[in-house]
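>>> Prediction below, plus the sequence it came from.
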Amino acid sequence: MSVGRICIREVDVIGPDESARVAASRMHARKVGTLIVVDQSMTPVGLVTDRDLTIRVLAEGKDAHRTTVRQIMSAAPSTVQEDTSIEDALAIMRSGTFRRLPVVDEDDQLVGILSLDDILELLAEEFSEIGWLLKQEEPGSLGERWQSGVGPEA
């Protein structure tokens, strides 16, 4: 399955020259912890998180009205394209310890965001379907043995 099938299309964005205060207000209003930082052509140039605001602004005593998103964002984020497989996206997440990846089109313009939670939700749905299928098996089949605690090797 491709990233484009499960990514969230409504993405909260901010420009790099906006203030940290604007970023915090937007996160609060939208109830999100991450904003994708985009340039004028909607190409992702960074990510800013609520943790960035806490560590790089509040903890350092910076003025949130004068500190720009560019100063606190994680620049040059890893991205995936819509046709990237879920497995490949997970590998990218693992390699960089990312919980979210911007999804871009062939012109590198932002079209969505993929989060680890989106992938976990997909897996939960698939496991639920597998469980339902196992319950539908004939008596004495793998499904029944599995439910009774006897593994597939019995």
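Ah, there it is. Computed from a predicted model, the values in this text were never measured in an experiment.

>>> From now on I want contacts and neighbour counts done on CA atoms only, so please keep to that.
Fine.

>>> and Ala20, how far is that from Ser2?
Ala20 is 34 Å from Ser2, where distance means CA to CA, to the nearest Å.

>>> Compare these two (neighbour count), which wins?
Shown here are Ala20 and Ser2; by other CA atoms under 10 Å, Ala20 has more neighbours (27 against 15).

>>> burial of the residue nearest to the more buried one when sequence neighbours are not counted, as a residue count?
Leaving aside its sequence neighbours, Ala20 sits nearest to Ala64 (CA to CA, 6 or more residues apart in numbering; 5.0 Å). Ala64 is flanked by 18 other residues according to other CA under 10 Å.

>>> looking at it, Ala64 is touching Val57, isn't it?
Yes. Contact criterion CA atoms under 8 Å: Ala64 and Val57 qualify, at 6.5 Å.

>>> Find residues that contact each of these two.
Ala20 (CA atoms under 8 Å, 6 or more residues apart in numbering).

>>> Now the residue nearest the centre of the chain. Nearest residue, chain neighbours left out?
Central residue of the chain (CA atoms, centre = their mean): Ser115, 1.7 Å from the mean position. Distances taken as CA to CA, 6+ apart put Arg100 closest to Ser115, at 4.3 Å, once the chain neighbours are dropped.

>>> thinking again about what came up before, contact partners for the residue nearest to Ala20?
19-21, 57-58.

>>> how about it, secondary structure?
Three-state call for Ala64 (DSSP: H, G, I helix; E, B strand; the rest coil): coil.

>>> How much space separates it from Gln136?
Ala64 is 58 Å from Gln136, by CA to CA.

>>> How many residues are close by His28?
Neighbours of His28 (other CA under 10 Å): 12.

>>> Use this one as the comparison:
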Amino acid sequence: MRASDICTSKVVCIDASASVVDAAKRMREGHVGALVVTEQPNGERIPVGIVTDRDIVMSVIAEEVAPTALKVGDVMTSPVLTCTEEQHLYEIVALLRSKAVRRLPVVNVHGGLAGLVAADDVYSALGLLLREMNAALTQEQVHERVARL
């Protein structure tokens, strides 16, 4: 499985100049825990950062900073770690693990945003692979029983 097979293609994005309050509202409206911060220098949405609900809690609420005083660019993680549409599940897991992140924007060959792969997407893909393995083992057992009759 490749990133393009498991990623969410409808990614909620925001500009670095947007307020943190706008980011929180967009997360609530989109029912998401992260926004990909993008720029559009050549028509492609290029990921330049990521802001999560945890970033807002840790950088704004826990620090008792007025949310209206900060922009997304002040609290986002940048540069953002990405993966390509062609990277395989194993490579994605290795990236998530080695960098201790839960989400990776997926980029196309032009560096434009193509999707977002989250830990939940990886779990779903692994679950599907395990179900397929279980089905293969079950079929093997059935085939063996029939062959021995």
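On my side now, so go ahead. Fair warning: this is a prediction, and the values are worked out from it, not measured in the lab.

>>> List the buried residues of the host helix or strand of Gln141 of structure 2.
Counting by DSSP states H and E, the element that carries Gln141 of structure 2 is helix 119-148. Using 16 or more other CA atoms under 10 Å as the test for burial, helix 119-148 of structure 2 gives 121-122, 125.

>>> Over to Glu64 of structure 2. Which of the three states is it?
Under three-state DSSP, Glu64 of structure 2 comes out as coil.

>>> In structure 1, what residue corresponds to it?
Aligned counterpart of Glu64 of structure 2 in structure 1: Gly61 (TM-score structural alignment).

>>> go on, Val51 of structure 2?
For Val51 of structure 2, the residue aligned by TM-score structural alignment is Val48.

>>> go on, Val75 of structure 2?
So, by TM-score structural alignment, Val75 of structure 2 is matched to Ile72.

>>> who's in contact with its match?
48, 52-53, 56-57 are the contacts of Ile72 of structure 1 under CA under 8 Å, 6+ apart.

>>> mind redoing it with 10 Å?
Neighbouring residues of Ile72 of structure 1 by CA atoms under 10 Å, 6 or more residues apart in numbering: 16, 19-20, 46-49, 52-53, 55-57.

>>> Could you do Asp120 of structure 2 as well?
Taking CA under 10 Å, 6+ apart as the test, what Asp120 of structure 2 contacts is 6-7, 102-103, 126.

>>> Could you identify the buried members of the residues you listed?
Looks like those have 6-7, 103 buried, using 16+ other CA under 10 Å.

>>> wait, which of those residues is closest to Gly33 of structure 2?
Arg103 (9.9 Å; CA to CA).

>>> Restrict the contacts of Ala64 of structure 1 to the buried ones and give me that as a ChimeraX selection.
A single ChimeraX command selects the buried members of these (16+ other CA under 10 Å):
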select :19,20,21,57
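
>>> do you know how far the counterpart of Asn134 of structure 2 in structure 1 is from Trp146 of structure 1?
Aligned by TM-score structural alignment, Asn134 of structure 2 pairs with Gly131 of structure 1. Separation of Gly131 of structure 1 from Trp146 of structure 1 (CA to CA): 10 Å.

>>> same deal with Met93 of structure 1?
Distance from Met93 of structure 1 to Trp146 of structure 1, by CA to CA: 33 Å.

>>> Now do the strands in structure 1.
13-14, 34-38, 44-49, 74-75, 80-81, 100-104, 110-115 (DSSP state E).

>>> Mind putting these into JSON lines with distance to Met27 of structure 1?
Below are the strands of structure 1 laid out as JSON lines (distance: least, CA to CA, whole Å):
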{"stretch": "strand 13-14", "distance to Met27 of structure 1": "10"}
{"stretch": "strand 34-38", "distance to Met27 of structure 1": "7"}
{"stretch": "strand 44-49", "distance to Met27 of structure 1": "9"}
{"stretch": "strand 74-75", "distance to Met27 of structure 1": "16"}
{"stretch": "strand 80-81", "distance to Met27 of structure 1": "23"}
{"stretch": "strand 100-104", "distance to Met27 of structure 1": "15"}
{"stretch": "strand 110-115", "distance to Met27 of structure 1": "15"}
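
>>> Quick one, which of those gets closest to Phe127 of structure 1.
Closest among these, using CA to CA: strand 110-115, at 18.8 Å.
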